[in-house]
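K.L.:
got a predicted structure plus its sequence, pasted below:
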Amino acid sequence: MPSANSTQTVTWDIAKFITHFIIEEIDENTSIEDLQKMMVVALVYRVLVCVYETICIWGAGGATPGKFLLGLRVVTCDTSTMVRPNRVFVVPASNVSLSASTVRALNKNFSIAFLFPIFITLLFFQHNRTVYDIVAGTIVVQRRGG
């Protein structure tokens, strides 16, 4: 059983790692090796986030915990028609497949990482859909009864 001192050491090592590779400013003294390590950490983080989002959207009822708490979920969407203000009829509105969930998560996370906050595109498309939702054939909707 680890002692309190070894737990404190592990916590300190993680904090030191985060401070060194994420929080500290990159300057002219930063080595190429440090930059490569930072890129690897960022890439691993993005891959883990993609796996997490894919599993949540595909296998956990179409919602990450945040979407669930807000009463939202992601469903498939081939077509959407405005029925009345703030009401859209979505066809087929079924659960998202593994492939569509993966496409959505990859597009979302790597676009955010390398381009710009792509979620801003919801301001320009019908029914507040983002580019990654359109590409994946999905839409975020309010849960029924939620």
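P.N.:
Happy to help now that I have it.

K.L.:
make it CA atoms for all contacts and neighbour counts henceforth
P.N.:
Noted.

K.L.:
quick one: the nearest residue to residue 72 once chain neighbours are set aside and residue 7, what's the gap?
P.N.:
Among residues not flanking residue 72 along the chain, residue 142 sits closest, at 4.4 Å (Cα to Cα, 6 or more residues apart in numbering). Using Cα to Cα, to the nearest Å, residue 142 is found at 43 Å from residue 7.

K.L.:
more neighbours: these two, which one.
P.N.:
Applying other Cα atoms under 10 Å to residue 142 and residue 7 shows that residue 142 carries more neighbours, namely 14 against 11.

K.L.:
alongside the first one, take a look at this:
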Amino acid sequence: MVIRRKGSSSSVALLVGVAIVSGCGLVAASSQRGFFFGCYQRDRSGQLEIITDQYDRCVSHCESNYFRYAALSDTQCMCLNSIRTRVIEDKECDLRCRQNPDQTCGGANAQSFYETGVEVAGPVMNLHLTDKESE
């Protein structure tokens, strides 16, 4: 939705974000699985890593392990929940994914970031409950 306000010499356009309504509730339009998030300077601090030249496999791997982003640099796939490096121009991500040439798989010193669709952390894996009322 675009709202225009007339100014004294120009008009200003304000874009209002629109949420997509699904059968289960609201889904943020910017958190789509496989959505290209941008080209970033290479970050080697990913928590989970696999070797693949398939964009879909990387995104699926990171999604199934509850990570927000899948970062590709040639055949290296890293999963991250936050971006700790700076954004660079999209043209720096000039390597095409071998299995899907329509997608970029990073560059010489760059990573292509894709959203997995995961917006929150996954389930707690090491939760230990103690019963304090057992006396």
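P.N.:
Cool, the structure landed. Keep in mind the model is a prediction, meaning the values are calculated, not measured.

K.L.:
how close are the two chains, by TM-score?
P.N.:
Here the TM-score for the pair of chains, by TM-score structural alignment, normalised by the length of structure 2, is 0.28; 73 aligned residues with a Cα RMSD of 5.3 Å.

K.L.:
touching, the residue nearest to residue 72 of structure 1 and residue 75? I think so.
P.N.:
No - Residue 142 of structure 1 sits out of contact with residue 75 when judged by Cα atoms under 8 Å, with a separation of 10.0 Å.

K.L.:
longest single strand anywhere in structure 1?
P.N.:
The residue-count maximum for a strand in structure 1 (DSSP state E) belongs to strand 72-84.

K.L.:
elements contacting the longest helix anywhere in structure 1?
P.N.:
Selection of the longest helix in structure 1 by residue count, based on DSSP state H, yields helix 32-59. Helix 32-59 of structure 1 is packed against helix 98-114, with contacts defined by 3 or more Cα pairs under 8 Å, 6 or more residues apart in numbering; DSSP states H and E.

K.L.:
list the buried ones in the next helix or strand after the helix it packs on?
P.N.:
Per DSSP states H and E, the first helix or strand lying C-terminal to helix 98-114 of structure 1 is helix 131-136. Under the neighbour-count criterion of 16 or more other Cα atoms under 10 Å, helix 131-136 of structure 1 has 131-133, 136 buried.

K.L.:
quick check, nearest of these to residue 99 of structure 1?
P.N.:
Ranked by distance to residue 99 of structure 1 (Cα to Cα), those are led by residue 136 at 8.5 Å.

K.L.:
give the contact list for the closest one.
P.N.:
Contact analysis of residue 136 of structure 1 by Cα atoms under 8 Å, 6 or more residues apart in numbering lists 100-101, 103-104.
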